Structures are given as C-alpha cells and as structure tokens.
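Student: Below are the sequence and a predicted model; questions follow.
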Amino acid sequence: MADFEPNPERSGLEPELGGILRDFPDRSGFEPELGGELRQKGVYVDEPTCIGCKHCAHVAPNTFYIEPDYGRSRVICQDSDSEASIQEAIDTCPVDCIHWVDYTELKKLEEERRFQIIKNLGLPANPSALAAQNRSKRKRKNTKPR
C-alpha cells in the first residue's frame, strides 16, 4: 500500500471504515458502504432517558436493539432500515429519547456514552440467570429445617 498524506477534509470517522477503505484519502467516512442513499445524519438513543419499551426495536429491528445489561435501546447500524422506519420509531417513542444528529455530533455522543451512569431497569440479564436464581430459591426452600 502506498503512503497517503492526511486529507484535512476528512471527517475523523475513517478508522471505523473497514479494511482497505481506511487507506483511500478521498474517503470521508460518510459513504454508504452497502449502497443506497447517503444520509447526512445519524440516529442516536439517549440511553439514560430510555425506558426499555422495545418499540423502536420492533419498528426498525436492523437499527435498534435492546442492550442486555441495562435493558435500554441502542443503535447497532445506521443504514440498515429505511429512514421512514427509523422516523416512525422516533415519532412513537414514548419518552422521546431517539434523535437524528449530525455525524460529527454522533461521534462525540458515542464517546461520551462510555462515561454515562445508567441504572438497570430491573430486567433479567438473560434467561440462564433467571433460571439460576429460581434454582437457588427452590434449593433454600427445600433445605429449611422443619
């Protein structure tokens, strides 16, 4: 690969591009890698505000998923659902925690997410954890002295 001079016009998102795409100086980081229409904005979920209703994940399942540790919505892919589906998820969110943001702001918000304190919504982490809790409750109940 040839050495390239950094392009001051680049967005700063290029390291997120995969493979050889990182090495092209004319890449901005905003190109749709899978084809389709280029969006000038990304979608972001304010997780501390989210109540974990799961509606967005049902409306736009390729964009949103429910994060298993805290039970809140998170964006997993920016360009997998139509803009109309994503907009429907935004419009029907009961706590208005999903927003369109500029990609440069999105990068900053994603970096700040690492320092957010998010409380668990009380959802079980996974089914096996629930089963283990139930087994231990039954075991304690059966071992009580009579």
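Tutor: Now that the structure is in, tell me what you want to look at.

Student: CA atoms for contacts and neighbours, from now on please.
Tutor: Noted.

Student: Could you pick out the longest helix of the chain?
Tutor: helix 127-142 (DSSP state H).

Student: and that helix, how far from the chain's centre?
Tutor: In terms of Cα atoms, centre = their mean, to the nearest Å, the centre of helix 127-142 is set 32 Å apart from its chain centre.

Student: which residues of this structure fall in strands?
Tutor: 41-45, 64-67, 72-75, 98-102 (DSSP state E).

Student: try this one next to it:
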Amino acid sequence: MSDAASSNSADAFAGSEFGDTLNPRTGLEPELGGFLRDAPERSGLEPELGGAFRQKGVYVDEITCIGCKHCAHVARNTFYIEPDYGRSRVVRQDGDSEELLQEAIDTCPVDCIHWVDYTELKHLEEERVYQVMPIPGFPVDSAVVATNRRRQKLKARKRQS
C-alpha cells in the first residue's frame, strides 16, 4: 500500500467515531529514534509510551545533593558521581530495578532524589544545563543564576550562527 493511500485511510479512520478509542495517543509521547520511528506497530511496552514498565523516572536535584555517594553505592547502574562537582547524576533510567531505586532514594540524607513523570524529566534536564553550582559555604543569588543562564544562551546562539 502506498504512503498516500495509507495516510488517506488513516485520516478517514481517525475521523470516524472509533478513531478516538483505538488511537489513544495524546501527542505528548516522546519521539522514538532510529528504526523504532518507522516501525509499523509499537509493542506498547516502551516506558515512554505508557507500557507495563515504570511510568516515572528518577531525577537528582544537583544543587541539593551533598555528594554522599549513598545512591551510587546502592544503585550502581543508575547513578553516577559527576567528577567536576562531586554530585550525583542519573545516567540510566532503566539501570536498576524499581525496588533498588527506591532504596537509593530512601538512603539519601538530604532527599535530593525524586520520582518524576517522564514528561517533566525532559524539562528538568533542560533546566539543569543552566544550573549554577554553588561553592561550598557561599549562598546562590538569583541574579547569579540569571546571569549564568543569559551567558549560556548567548554562547548557544553564537555557536548556531
């Protein structure tokens, strides 16, 4: 079947009274990459698509993290201690079991590890790029954060042009 014919039949089906119940996509699902993008059927077991796997991801608030390394010792395949600032970071969402991740969250003395929805996780990771890591003993001023964010955005614009 050609692409034009399949898209016309899909449009006609989507307009029918059954289109909403059989196509539960919300438009908020993340794009699948590579060969998965062109797959005619998805199994529905992908965590990003609301399958049987974990519905939430793990996020570390690096500003709050004190670098105790408890999480990295408990869930070694998920957490990583970032060498520049000595704080924890999530490197693999599917690295360890949910029970092990919950144990790592429970062992954190400052509660800097959180379960977040996958849709929020992308936004939090984008914001993390602009974080200002404080020097121990000095408070972080909001003006410092704003200045750093502005400088990084200017650098990004210069790279693009």
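Tutor: Looks like it came in fine. These numbers were taken from a predicted model, which means no experiment stands behind them.

Student: In TSV, list the strands of structure 1 along with mean neighbour count and distance to Asp23 of structure 1.
Tutor: As requested, the strands of structure 1 are exported to TSV (neighbours: other Cα atoms under 10 Å; distance: least, Cα to Cα, whole Å):
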stretch	mean neighbour count	distance to Asp23 of structure 1
strand 41-45	21	24
strand 64-67	20	30
strand 72-75	24	27
strand 98-102	17	24
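
Student: Nearest to Glu88 of structure 1, out of those?
Tutor: strand 98-102 (10.6 Å; Cα to Cα).

Student: and that closest one, how far from structure 2 on average?
Tutor: Superposed on structure 2, strand 98-102 of structure 1 shows a mean distance to its aligned partners of 0.3 Å (mean Cα distance after the TM-score superposition for structure 1).

Student: So which bit of structure 2 is that strand matched to?
Tutor: The aligned range for strand 98-102 of structure 1 in structure 2 is 113-117, by TM-score structural alignment.

Student: Repeat that for stretch 50-65 of structure 1.
Tutor: Using TM-score structural alignment, stretch 50-65 of structure 1 pairs with 65-80 in structure 2.

Student: Identify each buried residue in that stretch, please.
Tutor: 65-72, 74-80 (16 or more other Cα atoms under 10 Å).

Student: Identify the farthest-apart pair in those.
Tutor: Between all members of the buried residues of stretch 65-80 of structure 2, the farthest pair (by Cα to Cα) comes out as Ile66 and Asn77, at 19.8 Å.

Student: Okay, the closest residue to Asn120 of structure 1 other than its chain neighbours and Phe4 of structure 1: tell me how far apart.
Tutor: Distances taken as Cα to Cα, 6 or more residues apart in numbering put Tyr70 closest to Asn120 of structure 1, at 4.4 Å, once the chain neighbours are dropped. According to Cα to Cα, to the nearest Å, Tyr70 of structure 1 and Phe4 of structure 1 sit 42 Å apart.

Student: between those two, who's got more neighbours?
Tutor: Tyr70 (19 against 9; other Cα atoms under 10 Å).

Student: So the more buried one sits against Leu121, correct?
Tutor: Yes: contact criterion Cα atoms under 8 Å: Tyr70 of structure 1 and Leu121 qualify, at 6.0 Å.

Student: List the contacts of the aligned partner of Ser85 of structure 1 in structure 2.
Tutor: Taking TM-score structural alignment for the superposition, Ser85 of structure 1 sits opposite Leu100 in structure 2. Neighbouring residues of Leu100 of structure 2 by Cα atoms under 8 Å, 6 or more residues apart in numbering: 74-75.
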